[in-house]
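Trainee: Next input, structure requested:
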Amino acid sequence: MSVCARCGVSMAPTDDHYELAGEKVCEDCYLDHVAVPKVCDPWAVYSAKKTGDGQAGLTDRQKRILELLKAGGPMPLEKILETLGMDEAAFRSDFAVLRHLELAKATKVGDQVCYTLYRSSSA
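Mentor: Have a look, this model is predicted:
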């Protein structure tokens, strides 16, 4: 039985194995790497606007991000991660959804990239 090089899960010989950067990884780790949502995706924005439920379909974590941005205005990534206690990969995945729904966006404040509400008067 082999072990995934990324997460350490045991993989049976009948399981699908993938090679990623020279390592044998499980299907979940492979998909996490190749299926990362892209923030700047016009087709995703179009699709989200046509088929999305707006804020009704958001996860609790996505709602917490929006609440934080509403209360704190534009803020840098580090402050968001610290305040919400989440890792960068989770934030970026959730932020891509919020961006596609045109609920949140990134903006420059001075020389720093900050995140804010899409329709915010402060940015």
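Trainee: Going by C-alpha atoms from here, please, whenever you check contacts or count neighbours.
Mentor: Fine.
Trainee: Now for F95, how many residues are close by?
Mentor: 23 (other Cα atoms under 10 Å).
Trainee: doesn't A106 make contact with it?
Mentor: No. Using Cα atoms under 8 Å, F95 makes no contact with A106, being 9.3 Å away.
Trainee: Not counting its neighbours along the chain, what's nearest Y115?
Mentor: Using Cα to Cα, 6 or more residues apart in numbering and skipping the chain neighbours, the partner closest in space to Y115 is A106 (4.4 Å).
Trainee: That neighbour - that's part of a strand, no?
Mentor: Yes. Assessed with DSSP: H, G, I helix; E, B strand; the rest coil, A106 lies in a strand.
Trainee: Number of residues surrounding it?
Mentor: 19.
Trainee: and it, what is it in contact with?
Mentor: 113-116 (Cα atoms under 8 Å, 6 or more residues apart in numbering).
Trainee: Can you flag which of those residues belong to helices?
Mentor: The members of the contacts of A106 all map outside helices under DSSP state H.
Trainee: Drop the exposed ones from the residues you listed and show what's left.
Mentor: Buried members of the contacts of A106, counted by 16 or more other Cα atoms under 10 Å: 114-116.
Trainee: Let's compare: structure for the following, please.
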Amino acid sequence: MKLVLDEEETWIIECIKEAHIDCGFHVRDVIKKAKARYGLSRSTVYEIVSYLEFHGLVKTNKSGNRELDQSISYFVTCPVCGKEIPGNEYILENGKSICEDCYLEEHQRIKFADPMAVRSKKLFRKNHGLEGTEGLTDIQKELYKFIQVEGGVTPEKISKLFGLTPQEARNQLAILRHCELVKWRKIGDEICIVPFDS
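Mentor: Below is the predicted model:
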């Protein structure tokens, strides 16, 4: 049976890891950490530790102390994408156990309207003799051509048509903006990406 832990159970695992010393851990140390960090009650911590013991994730060692059994595998569900990930591969971000892909997507945002990035990109392109779509990736060139043909398109439509996540689409569009190839414009009730010179 595959053991899939929920959010509170993952919090307790993290508290156990922090409270763990050479000879094991004491539940009172886990309770202190869980109460201070996550606001969990004493009874909730005992209940979860008992659940983890039942599934073999927490065991009693030869000294009579509890310890985390690293050989028992468990999974957590990423709250962002819903994917089940092994317990040793998640990243704890603001109390949520997220997968590496969602973590990277969240932290690799490129700002669309960034004057310093525009200035830097313009200088780089000028110094390297790049004009128009020269120096862009294939996907960036395709996006730019599509925007020119359409005249104005929403980032959501670009995301769907090109098979990109919303964040990937925004990042690619931000690079085009830094090259001064596209810009934002309100068309009707929608905010669209349009060619820069339109």
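Trainee: Work out for me the element the spatially most central residue of structure 1 sits within.
Mentor: With distances taken as Cα atoms, centre = their mean, structure 1 has S93 as the residue nearest its mean C-alpha position (1.1 Å). According to DSSP states H and E, S93 of structure 1 maps onto helix 88-100.
Trainee: okay, that helix sits on what stretch of structure 2?
Mentor: Using TM-score structural alignment, helix 88-100 of structure 1 lines up with residues 166-178 of structure 2.
Trainee: Tell me roughly how far the matching stretch lies from structure 1 on average.
Mentor: Here the mean offset of stretch 166-178 of structure 2 against structure 1 after fitting is 0.8 Å, by mean Cα distance after the TM-score superposition for structure 1.
Trainee: Show me how far that stretch is from its chain's centre.
Mentor: Centroid separation for stretch 166-178 of structure 2 versus its chain: 17 Å, with Cα atoms, centre = their mean, to the nearest Å.
Trainee: coming back round to it: from the buried ones among the contacts of A106 of structure 1, which single one is nearest C40 of structure 1?
Mentor: Y115 (14.3 Å; Cα to Cα).
Trainee: That closest one -> structure 2?
Mentor: So Y115 of structure 1 corresponds to I193, using TM-score structural alignment.
Trainee: anything in contact with each of F95 and A106 of structure 1?
Mentor: Residues touching both F95 of structure 1 and A106 (Cα under 8 Å, 6+ apart): there are none.
Trainee: so can I have a markdown table of the contacts of A106 of structure 1 showing distance to I65 of structure 1?
Mentor: Shown next, in a markdown table, are the contacts of A106 of structure 1 (distance: Cα to Cα, whole Å):
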| residue | distance to I65 of structure 1 |
| --- | --- |
| V113 | 16 |
| C114 | 13 |
| Y115 | 10 |
| T116 | 10 |
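Trainee: And the furthest pair within those?
Mentor: Applying Cα to Cα across those, the maximum distance is between V113 and T116, 10.0 Å.
Trainee: Quick check: neighbours shared by these two?
Mentor: In contact with both V113 of structure 1 and T116: 106-107, using Cα under 8 Å, 6+ apart.
Trainee: quick one, helices of structure 1?
Mentor: Under DSSP H, structure 1 gives helices at 27-34, 42-51, 60-72, 77-84, 88-100.
Trainee: ok, and which of those has the densest surroundings?
Mentor: Most buried of these by mean neighbour count (mean count of other Cα atoms under 10 Å) is helix 88-100; its value is a mean of 18.
Trainee: which helices and strands does that one pack with?
Mentor: helix 42-51, helix 60-72, strand 104-109 (3 or more Cα pairs under 8 Å, 6 or more residues apart in numbering; DSSP states H and E).
Trainee: Now render those as JSON lines, adding distance to V36 of structure 1.
Mentor: Listed next are those as JSON lines, based on distance: least, Cα to Cα, whole Å:
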{"stretch": "helix 42-51", "distance to V36 of structure 1": "13"}
{"stretch": "helix 60-72", "distance to V36 of structure 1": "16"}
{"stretch": "strand 104-109", "distance to V36 of structure 1": "17"}
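Trainee: For V34 of structure 1, find the nearest of the ones you listed.
Mentor: Closest of these to V34 of structure 1 is helix 42-51, at 16.6 Å (criterion: Cα to Cα).
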